[in-house]
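*Asks:* Okay, here's the prediction I keep looking at, along with the sequence it came from:
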Amino acid sequence: MTGQVRGVQLARLLGQWHALPGRRRSPDYAALAGAVRGLLADGRLPLGVRLPAERELAEALRISRTTVTAAYRQLRETGHLASRRGAGSWTMLPGNHRVASTGLWTPLDDREMIDLGVAALAAPPQLLAAARAAAEDLPRYLGGAGYHPTGIIELREAVADGYTARGLPTSADQIMVTSGTQHALDLVLRLALAPGGSVLVESPTYPNALAALAGRRARITTHGLAADAGGWESDLLLGSLRQTRPKLAYLIPEFQNPTGHLMPASLRERVVAAAHAVGTDLVIDESFVDLPLDGTELPPPTATFDRHSRVISIGGMSKPYWGGLRIGWVRASAPQVQRLAAVRVGVDMASPVLDQLVAVHLLADAKAIVADRRTQLAAQRDALLGALAHRLPDWRVTVPRGGVTLWAELDGPVSSALARAAEEVGVRLAPGPRFGLDGTLERFLRLPFTLPAADLVEAVGRIAAVRYDLDRTGRQRWREPAVIA
């Protein structure tokens, strides 16, 4: 169980539930049940939450208890609610579901789904050769226990060389290898953020980072990114640091996820200075740093401007190489790396040696692999932009200078409704509210360009059709798998 939602809280989440598309064609109880399923679908109402009593919700919504009773009955019939006399009613899922790679609940038979919820590429062809070479290297490690809390030396040196090549001198002692970038973030939060600590994040931001912060019960404040190519409003960002004085700030300066913005060097320097002045540690997510497009030149790494060990950089292999290779890293001062290793021993001890050896061979061939990835991504991005311009010309999209995602501003606050409708035609979307707090960002949608161009064009065609239907038909059809962010 994850707790209980009160009547006034659920009423606030439901918002204008009686004004949803198709409302005039549905009785009150059906519209209310549909709205609750909608909250499940966009992740604002998780599994195992006890809903308010019928009388309490009726008073909060200012409707009859009979309407709430009928809505709860329909939710039980569709498998979205379980009730026990005298104990209450809890949200749940219908049967035959699994958790997809996005963290969303999805049916078992979804092989034909075009999944735009995942912003990651398929494995490069060089991966098999790297795996074979790694297997040949493995015997020299088999005589030991296999535990390397900071990572094997070959990989730490390769990662450190990458930072040095970017203009940030780095030694292997400043690198800790992790099981992916998300694992790196989790370890940093365990070390640097006490439960309930204050954190500043961008809005929108990476949903799994928000999940990690929620796990630490962090008090989150946000800096809203502008929709245009500039992204960060420098005075507002620096003002937020000075006014809120957070313990941590989590930022994505290279091709920000999901907006694709690139933070200029001048702002990076000012952010580091402001963080030092107020005692804030900066966690810089560099997941997309290897993927500039159109010849975009990267500013210096944010840690270049750090003189007081205030910047902890995290990155990994998932975006430029393959998400199935769970290799990430932390770059920090050598003492911080040792403290992270001490924290890690209580979590997972070390990353797999074989995976690290695969990463060593891929990084040795990084120049060719990443060049191919950039060419592939640029072509797929242009195909997606062309399809959007043709089929959904009212949507506003800023062309990103790198990364793997578009952040589209829709022609109305319909992101969650569109995502639910798109599921019906075989397209999985990540609606805007998943990238923010409190159900905001309904006018936005993240669209990754990591799939083949033909799939992207087909997906846009299906999305355009259901977007048109949202205005024409009104009746909401609910796909059985509830989506939980």
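*Replies:* All right, it came through fine.

*Asks:* CA only for contacts and neighbour counts going forward, please
*Replies:* OK.

*Asks:* helix, strand or coil for the nearest residue to R446 once chain neighbours are set aside?
*Replies:* Once flanking residues are discounted, R446 sits nearest to W407: 4.8 Å by CA to CA, 6 or more residues apart in numbering. Applying DSSP: H, G, I helix; E, B strand; the rest coil to W407 yields a three-state assignment of strand.

*Asks:* Check it against this one:
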Amino acid sequence: MSGLVRGGQLARLLGEWHALPARRRSPDYLALAGAVRGLLTDGRLALGVRLPAERELAEALGISRTTISAAYRELRDSGHLASRRGSGSWTTLPEGMRVGASGLWGPAPQAEAGIIDLSCAAPSAPPELVEAARAAVDDLPAYLGQVGYWPCGLDVLREVVADRYTARGLPTRPEQILITNGTQHALDLVIRLHVHPGAAVLTESPTYPGALAALAGARARIATYGLGHDGWDGELLLDTLRQTRPRLAYLVPEFQNPTGHLMPVKLREQLPAVAHSAGVDLVIDESFVDMHLFDDGATMPPPVAAFDRHSRVMTIGGLSKPYWGGMRIGWIRAAAPLVQRLAAVRVGVDMASPVLDQLVAVRLLAYGPEVVDARRPGLRARRDTLLKALAERLPEWRVSVPDGGLTLWAELDAPVSSALARAAESHGVRLAPGPRFGVDGTLERFLRLPFTLPEQDLVDAVDRIAAARFDLDRAPDRVIYAAEQALIA
């Protein structure tokens, strides 16, 4: 989002900004100010953006200009809005706020004591990482006599990644691999090459917020396909591709982020052919492909690219989810000529990935599946602990059991996800509200809950969320805001 946000745009972002029953509501101006603060905190509303004039926003929301004026005054008092007479009002944040690992704004580190952070779904590093790093240092001298720039990545790492695809039933040559600085970087390069301003891109809804941010930054026109409680409606998705004919379609078939769904084989088979006939390129995000939690001997379905006959599929993946977020190594698998075009785009962005990091990745991947296999029992236990705690404390919520990934996708008892996230902060829990995973203020009935923290932390977090949900029905926004400010101070 840039420069100026129009009244209609802000109204869509705000969504159901005052969803509580009238008898439990705080004054409209406080609820509106709290909703705008929430948009700023989770990044859906950028900093330095000029908000609509009071009259324009009042018309867009169907409320009085007096309410808008009071809400803007509340935001100025809290440090979330800066105004200059005759020039308008711009979004800002109070002193002491900083961007966290999940992209959400939060208090400075000294104010973080006691916070249980459920806004980010990422595991800690495995013990093998230290050994891999030490071995990589021994490998480094062989590369020090050269310039240090390998835009496509080190050949040794490209070969290892290619072999991993071949082992999954997708024959791959090293020339088909481009090493990147993480999966987000891989997606950014694909977007830079394929998407021009105004181009249509189809995503699932809900989907990964980083993808939405990258597409918004490229000024793409985002269309969405809604996932159901049980996952994809195959015919509907294929019909959507045929009818909308987007430039790209970004999909997450393996333990979809955030729902955890696993795409069935039949749909995987059909997607590339339909995409080719519609002139659509597919970006398949395999960030969670290694994170299955099967305990019944089930096996993973083939990659979507295994059914590609026309080079329509670009597969992206990386080490962040199965290994560690601090390993900023990702990749793109595509046709070899396309890899060279992507590398040419990449040179104008960051030249190449760090050599030492790539060597660490080679050593870490040499352990094979043992590293991830060792994580599975703990992840299953944490998932089940979180499910049990939710069933006991918040039985009205509807939560399906994913067969993999790192998160639960919970359907709430009311469209209060953003308000709940603000209230939970005052109880010492940081949440990523459902609308972060969609566009234009939708998904207020949903919440993503990672199960990567220790079991006791997950139980404590659910206790605090349940308390926040109870408070939400009886406490006005001013009480919630006062607690937020106490955390910042």
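*Replies:* Yes, it's here. This is a predicted model, so every value here is computed, not measured.

*Asks:* picking up where we left off before, test my guess that the residue nearest to R446 of structure 1 contacts F449.
*Replies:* No: contact criterion CA atoms under 8 Å: W407 of structure 1 and F449 do not qualify, at 10.9 Å.

*Asks:* who's more crowded, these two?
*Replies:* Using other CA atoms under 10 Å as the criterion, W407 of structure 1 and F449 rank with F449 on top: 28 against 23.

*Asks:* That one pairs with which position in structure 2?
*Replies:* By TM-score structural alignment, F449 of structure 1 lines up with F451 in structure 2.

*Asks:* List the residues that contact the aligned residue in structure 2 for L213 of structure 1.
*Replies:* Taking TM-score structural alignment, the alignment pairs L213 of structure 1 with L215 from structure 2. Going by CA atoms under 8 Å, 6 or more residues apart in numbering, L215 of structure 2 touches I191, V201, R221, I222.

*Asks:* Apply 10 Å and report the result again.
*Replies:* 187-188, 191-192, 195, 197, 199-201, 203, 209, 221-222 (CA atoms under 10 Å, 6 or more residues apart in numbering).

*Asks:* So the match of F449 of structure 1 versus H18 of structure 2, what's the distance?
*Replies:* Going from F451 of structure 2 to H18 of structure 2 by CA to CA, to the nearest Å gives 30 Å.

*Asks:* And A389 of structure 2, by the same measure?
*Replies:* Applying CA to CA, the value for A389 of structure 2 to H18 of structure 2 is 28 Å.

*Asks:* and what of Y72 of structure 2?
*Replies:* 16 Å.

*Asks:* go on, S119 of structure 2?
*Replies:* Distance of S119 of structure 2 to H18 of structure 2, given as CA to CA: 23 Å.

*Asks:* L178 of structure 2 in helix, strand or coil?
*Replies:* strand.

*Asks:* how far away is the aligned partner of it in structure 1 from S203 of structure 1?
*Replies:* Aligned by TM-score structural alignment, L178 of structure 2 pairs with M176 of structure 1. As judged by CA to CA, M176 of structure 1 and S203 of structure 1 stand 28 Å apart.

*Asks:* higher neighbour count, the two?
*Replies:* The neighbour comparison of M176 of structure 1 against S203 (other CA under 10 Å) goes to M176, with 30 against 20.

*Asks:* Surely the more buried one touches G316?
*Replies:* No: contact criterion CA atoms under 10 Å: M176 of structure 1 and G316 do not qualify, at 11.1 Å.

*Asks:* what is in contact with the two at once?
*Replies:* Joint contacts of M176 of structure 1 and G316 (CA under 10 Å, 6+ apart) are V159, A184, G328, W329, V330.

*Asks:* Not counting sequence-adjacent ones, nearest residue to the fourth one?
*Replies:* Read that as W329 of structure 1. V177 (4.3 Å).

*Asks:* So the one you found sits against G151, correct?
*Replies:* Yes: counting by CA under 10 Å, V177 of structure 1 does reach G151; the two are 4.8 Å apart.

*Asks:* Which part of structure 2 matches stretch 336-350 of structure 1?
*Replies:* Aligned by TM-score structural alignment, stretch 336-350 of structure 1 falls on residues 338-352 of structure 2.

*Asks:* Okay, buried residues for that stretch please.
*Replies:* Within stretch 338-352 of structure 2, the residues that count as buried by 16 or more other CA atoms under 10 Å are L338, V339, Q340, L342, A343, A344, V345, R346, M351, A352.

*Asks:* Could you do stretch 240-252 of structure 2 as well?
*Replies:* T240, L241, R242, R245, P246, R247, L248, A249, Y250, L251, V252.

*Asks:* Next: stretch 84-91 of structure 1.
*Replies:* With the criterion 16+ other CA under 10 Å, stretch 84-91 of structure 1 contains buried residues S89, W90, T91.

*Asks:* Show me the strands in the stretch 301-450 of structure 1, by range?
*Replies:* 311-316, 328-331, 396-397, 405-409, 427-428, 430-431, 444-448 (DSSP state E, counting those that start in this stretch).

*Asks:* of all these, which lies closest to A417 of structure 1?
*Replies:* Taking CA to CA, strand 430-431 is the member of the strands of the stretch 301-450 of structure 1 nearest to A417 of structure 1, at 8.7 Å.
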